[in-house]
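Student: got a sequence here, can you model it:
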Amino acid sequence: MSGHERVKAGSKMQYIENKTYAEITVGDSAQLTRTLKQQDIELFAVMSGDVNPAHVDLEYAKTDMFHGLIAHGMWGGALISTVLGTELPGPGTIFLNQSLRFEAPVRLGDTVVVRVEVTDKRPKGRLLLECTCVNQEGKMVTEGVAEVIAPEEKMRRPRIVLPEAHLHVQGAQYARLIKATHDLAAVRTAVVHPCDSLSIAGAMAAARQGIIVPVLVGPRKRIEDAARAAGQSIDGVEIIDTPHSHAAAATAVALVRSGKVEALMKGALHTDELMEAVVDTALGLRSERRMSHVYVLDVPTYSKPLLVSDTAINIYPDLTAKRDIVQNAIDLAHALGIAQPKVAILSATETVNPRIISTVDAAALCKMADRGQITGGLIDGPLAFDNAISPAAAATKGIISHVAGDADILVAPNLDAANMIAKQLIYLAGADAAGIVLGAKVPIVMTSRADSAVTRLASCALAQLFINGPRPSVS
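Tutor: All right, here's what the predicted structure looks like:
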């Protein structure tokens, strides 16, 4: 919603009005009160380019000479300018000079009262104003003098409501995910054909974090060459030598069946090669549950992790397969600490249309949840993508739902749609995407050549949390 729309939506229009030079007398004053928040610090740093650790680095600030200084008085100086430009004299004010002294630090959580008072009225519209910022303890943190030219003409305009600002720290969701594994036992993981720099580096990074105990399965020489190229030491790491990638996949699956590893991690081989061995009827890792792939996306414009499925395994799933896709995603959400995940079953519309099969399937899945055939989450559908993730879109359509506008999980009607949703979020919205295959006897970490280091760690963390988290067993 734009600032203009937000104002119109309110119960009363608010205005901003100035005081002209003729109206102002010595002793006139204006003030505002603000509390310093973390987002204020980050926005100020982005706007100004000020990345002084004493101002923006919480850990540095705890140990430096300022003893907890989070933001300097420049924030107070900006607020003084706000009062001058919006309250006294207000719109039309021309700034000539501002001299400030910063008496004390402003810390995260401090509340300051910012006040300006006219102390001298000079010819040619000039004013001198005393400027102060006092914190919640009554202590002066900033004081000084401003010289301005007051406006000659009266001005009254609607007060513009500023748009919401969203700051996103890349990988922040994944950092929390990885941190959640710190007290868990490392998972013995067969890394299948790690014969390029990215694969071996990702596996060894996860090992250093205590997320996995890697067992490297593939041609020994190629693995050792990849490790040297990546600058990785694999001393002491178990290597199982195989002649090629197909043999590596089969060997890794056999390690699972014999109980020697608890998870698989895809290396430098095609997904189809690995999954061919996994789904083998006689020697694979099939369970009673249909396998499906789940992306866990860290989307800059979404406030929480967003799970999308099935993006890689089931091309045109029928209703039975969709039931398992939904349940797999719910089970993973539980392992991530989401007690009652909200599942949106996606289609092109939010109403059931017999000519659009995905809407009929969505309605059936909701009824299956009502009957206990899907458990552990709140399910609604059909929902269009916008209705699933945007409260405003859901409200506009008049959709009353515990899921609409706040989904944790998006289940697409087919692989094409799921994959395109995920890839659009990755490449147009700047999302990070960790991936895992569930429904087999063990979780399978699916990495992509385009994955960043933190994404590869997060994918391994998904497997570790899933193995150790609350979930029903698959047989």
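Student: for the rest of this, base every contact and every neighbour count on C-alpha atoms.
Tutor: Fine.
Student: next up, the contacts around Asn97.
Tutor: 146-148 (C-alpha atoms under 8 Å, 6 or more residues apart in numbering).
Student: any idea how far the residue most central in space within the chain is from Val118?
Tutor: The centroid of the chain falls nearest to Asp298 when counting by C-alpha atoms, centre = their mean (4.0 Å). Between Asp298 and Val118 the distance, using C-alpha to C-alpha, to the nearest Å, works out to 50 Å.
Student: go on, Ala54?
Tutor: Taken as C-alpha to C-alpha, the span from Ala54 to Val118 is 34 Å.
Student: would you mark the buried spots in stretch 214-228?
Tutor: The neighbour-count check on stretch 214-228 (16 or more other C-alpha atoms under 10 Å) flags 214-220, 222-224, 226-227 as buried.
Student: the strands in the stretch 101-250 of the chain, which residues?
Tutor: 111-121, 126-135, 140-149, 156-158, 187-192, 212-218, 238-241 (DSSP state E, counting those that start in this stretch).
Student: which of the buried residues of stretch 214-228 sit farthest apart?
Tutor: Pro214 and Arg222 (16.3 Å; C-alpha to C-alpha).
Student: re earlier: can you redo the contacts of Asn97 as a markdown table with neighbour count and distance to Arg122?
Tutor: Putting the contacts of Asn97 into a markdown table (neighbours: other C-alpha atoms under 10 Å; distance: C-alpha to C-alpha, whole Å) gives the following:
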| residue | neighbour count | distance to Arg122 |
| --- | --- | --- |
| Ala146 | 22 | 13 |
| Glu147 | 18 | 10 |
| Val148 | 19 | 10 |
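Student: for the comparison step, fold the sequence that follows:
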Amino acid sequence: MPIKNVPFEALEVGMEAQRTRTLKADDLYVFANSSGNMNPMHLPKEDGDGDGMSESVAPGMWVASLISAVLGCKLPGPGTLYHAQTLRFLGRAHAGDELTVKVRLTAKGDNRLVTFDTWVEAQDGSRIVEGEAQVFAPEKPLQFELEDMPGLTVQRHVHFDHLLAMAEPLPAIPTAVVAPEKVDALAGALLAAEHTLIDPILIGHSEKVSAAAEEGGLDLNGFRVVDVRDHRLAAKQAVAMVNEGGAAAVMKGHLHTDQLLGEIVKRDGGLRRGRRLSHVFVMDVPGLEHLLLVTDAAINITPDLQTKADIIQNAIDLARSLGLEQPKVGVLSAVETVNPAIPSTLDAAILSKMADRGQITGGLVDGPLAMDNAIDLGAAATKGIRSLVAGRAEILVAPNMEAGNMLAKELTFLAHAEAGGIVVGAKCPIILNSRSDDDRARLASCAVAALHAARERTE
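Tutor: You can find the predicted model right below:
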């Protein structure tokens, strides 16, 4: 939409303009980052005055900045430059408030200097800011199209916050942590214990575990340490604990994934239960209105059709544990039409039909879908795809591990997504943390495991 001005000669005393704006929590984060004002009184998740609640008070200068938007975009409009502004703060605005900014021209002076009464009203009409602005009005008419104005996405991971809130009231699940012999592996387990997500049983070389605790300043008091000095044997001990009922989850520490999974997938004494194991990344992508699950990006290298069916069923079961009642599954390929020259399109079409016939249950499955029309409604409409999944996919099924791994890492490192994840399809959740995971990713993986374990206990 174009914006245009009122040049100095056309201005008349008494002219008014106004604009209404709802204060969003994200506005407070944007202002904090751009201004450097990190006062916790203004940050939505912080308790700035110690009363046990978040205040989310808008900074006074953020509210005042709304005045400049009216002067610069409406009256006088483009070409206007500030000379002076007085302010009196009469009230406070909070996240969620609807604010109306008004200006009234009161005087015209020399050199195109004009004076405005300015004020900001709350929704009930009460003033929270008032003052006077002097600006240099534009000399000639101007009009601008701002369609290419870049937008902002706040890197705030609200979906992971919700997962943690769902999981923390649950009983901590006894978790066999295999080889927590480095600081990052040990700290992740103890952090999850602090949040009552897991009750870790530390299986590994006891001296190395103690050394990692000392290096990281971590307290092992109250935690059980099982001294097993070989990684394969430590993994075997963890599997035995699950089979004997002493643990309800397994967590990878500082050992090779192959060593851990080798014990888990053994036909005799392992944790298999008929279905193929698969890994699911649970991702909180800034700007996306829901969690996004990506599978399989870590275990099955070139899955055949039946393995893909298991991968999808595993992901649906996990998504339901996370609160998605009927997850929407997009089976990805390079194109959205069936092409015999691209085998993944044939698999996707068959998997969709398998879901229609009840061979895959609990979710809506559609494919083949290209990445764009799987997650973007506009792209799906452009291609003429009519589907309950296209443009709305909550689970993305990659054609192979390479594609899935690249997709998950692109979302993490280019789209600034947070990524947690677990292995599903076994007798218990298996938490596979990466050395590059930060604390929130480790917590999220443990929260996902706790929620999945809780749902499986009730079924």
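Student: next, the TM-score between them, please.
Tutor: The TM-score (TM-score structural alignment, normalised by the length of the second structure) is 0.93; 457 aligned residues with a C-alpha RMSD of 2.2 Å.
Student: returning to that earlier point: looking at the strands of the stretch 101-250 of the first structure, which is closest to Leu336 of the first structure?
Tutor: Of all those, strand 187-192 comes closest under C-alpha to C-alpha, at 16.4 Å.
Student: returning to what we had before: which of the contacts of Asn97 of the first structure does the second structure keep?
Tutor: Retained in the second structure by both residues aligned by TM-score structural alignment, their matches' C-alpha atoms under 8 Å are the following of the contacts of Asn97 of the first structure: 146-148.
Student: check the gap between the residue of the second structure positioned farthest from its centre and Glu9 of the second structure for me.
Tutor: Ranking residues of the second structure by C-alpha distance from their mean position (C-alpha atoms, centre = their mean) puts Asp110 at the top, at 53.4 Å. Here Asp110 of the second structure is placed at a distance of 12 Å from Glu9 of the second structure (C-alpha to C-alpha).
Student: likewise for Thr115 of the second structure?
Tutor: 14 Å.
Student: more neighbours, these two?
Tutor: The neighbour count for Thr115 of the second structure versus Glu9, taken as other C-alpha atoms under 10 Å, is higher for Thr115 (22 against 13).
Student: isn't that one up against Thr106?
Tutor: Yes: using C-alpha atoms under 8 Å, Thr115 of the second structure is in contact with Thr106, at 5.6 Å.
Student: now do the shared contacts for those two.
Tutor: With C-alpha under 8 Å, 6+ apart as the test, Thr115 of the second structure and Thr106 reach no residue in common.
Student: check contacts around Ile203 of the second structure.
Tutor: By C-alpha under 8 Å, 6+ apart, the neighbours of Ile203 of the second structure are 176-180, 225-228, 234, 237-238.
Student: ok, of those residues, which one's closest to Asn37 of the second structure?
Tutor: Nearest to Asn37 of the second structure out of the contacts of Ile203 of the second structure is Pro180 (C-alpha to C-alpha; 39.2 Å).
Student: that closest one: neighbouring residues, count only.
Tutor: 29.
Student: and for Ala165 of the second structure?
Tutor: 12.
Student: re earlier: and the residue nearest to the centre of the first structure, what's its match in the second structure?
Tutor: Counting by TM-score structural alignment, Asp298 of the first structure lines up with Asp284 in the second structure.
Student: need the counterpart of Leu152 of the second structure in the first structure.
Tutor: Mapped onto the first structure by TM-score structural alignment, Leu152 of the second structure lines up with Ala165.
Student: now Leu11 of the second structure
Tutor: In the first structure, Leu11 of the second structure lines up with Ile24, judged by TM-score structural alignment.
Student: residue contacts, that match?
Tutor: Pro89.
Student: and the counterpart of Ala203 of the first structure in the second structure, how many neighbours?
Tutor: With TM-score structural alignment as the criterion, the equivalent of Ala203 of the first structure in the second structure is Ala189. Neighbour count of Ala189 of the second structure, defined by other C-alpha under 10 Å: 27.
Student: Ala189 of the second structure contacts Pro200, correct?
Tutor: Yes: using C-alpha under 8 Å, Ala189 of the second structure makes contact with Pro200 at a distance of 6.5 Å.
Student: identify the contacts common to those two.
Tutor: With C-alpha under 8 Å, 6+ apart as the test, Ala189 of the second structure and Pro200 both reach Val177.
Student: quick one: which of the kept ones among the contacts of Asn97 of the first structure is nearest to Ala407 of the first structure?
Tutor: Ala146 (50.1 Å).
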